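> Quick one: sequence plus predicted model below, questions after.
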Amino acid sequence: MIWLICVCGGLGAMARYVLDVSIQRSWNNWRGQNPNFPISTLVINGIASLCAGIAMMSYYSQSVDMDTTMMFIVGFLGGFSTFSTAINEVLSLIRTRKFALAIGYGIATVAVPLICVAIGFGIAMLSNPA
């Protein structure tokens, strides 16, 4: 099982890289060459939280087994999401004296995933009423 979790983690990291590059390119095209808001990590962590909420509620409703849940949440989503990068981006905004943006991004870094995981719980509850 540990090897499957490791493989899923690697796949999640690859998916994060591809999505990160895609989001940054789109954001740079829209905002110009010097974007101030590090949107890609926030979007990726929001998607990961939404998926984690759906997966956990699916597990709680017993429609998915524990091994599959662990491979997906600990493996894939663990490799896909990244809280440490988000915190580093907050500190980078502080270093460049973008204090208001750093505060807003810091709050969003916590609030967006919390909201997304709650939405994921709701989606799973609606699709699997127990």
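Structure received. Everything numeric in this text was worked out from a predicted model, so none of it was measured.

> Every contact and neighbour count from this point should use C-alpha atoms.
Fine.

> so who does residue 105 touch?
By CA atoms under 8 Å, 6 or more residues apart in numbering, residue 105 lies in contact with 37, 90.

> OK, contacts around residue 15?
Residue 15 sits next to residue 80 when contact means CA under 8 Å, 6+ apart.

> Could you do the one 5 residues further on as well?
By CA under 8 Å, 6+ apart, the contact set of residue 20 is 40, 41, 44.

> To which secondary structure element is residue 125 assigned?
Here residue 125, judged by DSSP states H and E, is contained in helix 99-127.

> Check it against this one:
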Amino acid sequence: MILLLLIACGGGIGAVLRYCVIRLVTKYHRPSLIATVIVNSIGSFFSGWAVHHTLDEPIFSAIFITGVLGGFTTFSSFAFDAFRLLDAKRYNICLYYCLCMIIFSFIAVVLGYTL
């Protein structure tokens, strides 16, 4: 029961951090698409780091990976942004956005794991 509470608290922390990063990026008139790529890349980096360094600590992994990073990263925003681009018939931008998200997130995981 305590572990579930700690995971929930971690998720809240991650959600607040995501909100802060997105507000910071969009404050400088950059589209929210870039903010989502940044958030998911940062989350992927720390996921790679955490998986590599916390394999022997399942409680920390649960709180940090499932809680904090689960609240911080946002696949649903990625999917919704891609849908909005398709709906607006901005097919090239949608393809570029999806490729960037996948490539940057993968590179970030690899970097986080190896550092």
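Received it, and whenever you're ready, just let me know what you need. Remember, it's a predicted structure, so these values are computed and weren't measured experimentally.

> Mind checking the TM-score on these two?
TM-score for the superposed chains, counting by TM-score structural alignment, normalised by the length of the second structure: 0.92, backed by 113 aligned residues with a CA RMSD of 1.3 Å.

> what's the offset of the helix holding residue 125 of the first structure from the middle of its chain?
How far helix 99-127 of the first structure lies from its chain's middle: 9 Å, per CA atoms, centre = their mean, to the nearest Å.

> go on, stretch 52-67 of the second structure?
Between the centre of stretch 52-67 of the second structure and the centre of its host chain there is 16 Å, according to CA atoms, centre = their mean.

> about what we covered before: got the buried residues for the helix holding residue 125 of the first structure?
For helix 99-127 of the first structure, the neighbour count (16 or more other CA atoms under 10 Å) marks 101-102, 105-106, 108-109, 112-125 as buried.

> how about the strands in the first structure?
With DSSP state E, there are no strands along the first structure.

> re the thing from before, closest to residue 88 of the first structure out of the contacts of residue 20 of the first structure?
residue 41 (10.6 Å; CA to CA).

> Aligned counterpart of that closest one in the second structure, please.
In the second structure, the residue matched to residue 41 of the first structure (TM-score structural alignment) is residue 36.

> again with residue 53 of the first structure
Using TM-score structural alignment as the criterion, residue 53 of the first structure maps onto residue 48 of the second structure.

> Do I have it right that that match meets residue 111?
Yes - contact status for residue 48 of the second structure versus residue 111: in contact at 7.3 Å, counting by CA atoms under 8 Å.

> Distance-wise, check the spatially closest residue to residue 77 of the second structure that is not a sequence neighbour relative to residue 67 of the second structure.
The shortest distance from residue 77 of the second structure to any non-neighbouring residue, by CA to CA, 6 or more residues apart in numbering, is to residue 36 (7.0 Å). Noted for residue 36 of the second structure: a distance of 18 Å to residue 67 of the second structure, by CA to CA, to the nearest Å.

> contacting residues around the closest residue to residue 70 of the second structure other than its chain neighbours?
Among residues not flanking residue 70 of the second structure along the chain, residue 11 sits closest, at 6.2 Å (CA to CA, 6+ apart). Residue 11 of the second structure makes contact with 66, 67, 68, 69, 70, 71, 72, according to CA under 8 Å, 6+ apart.
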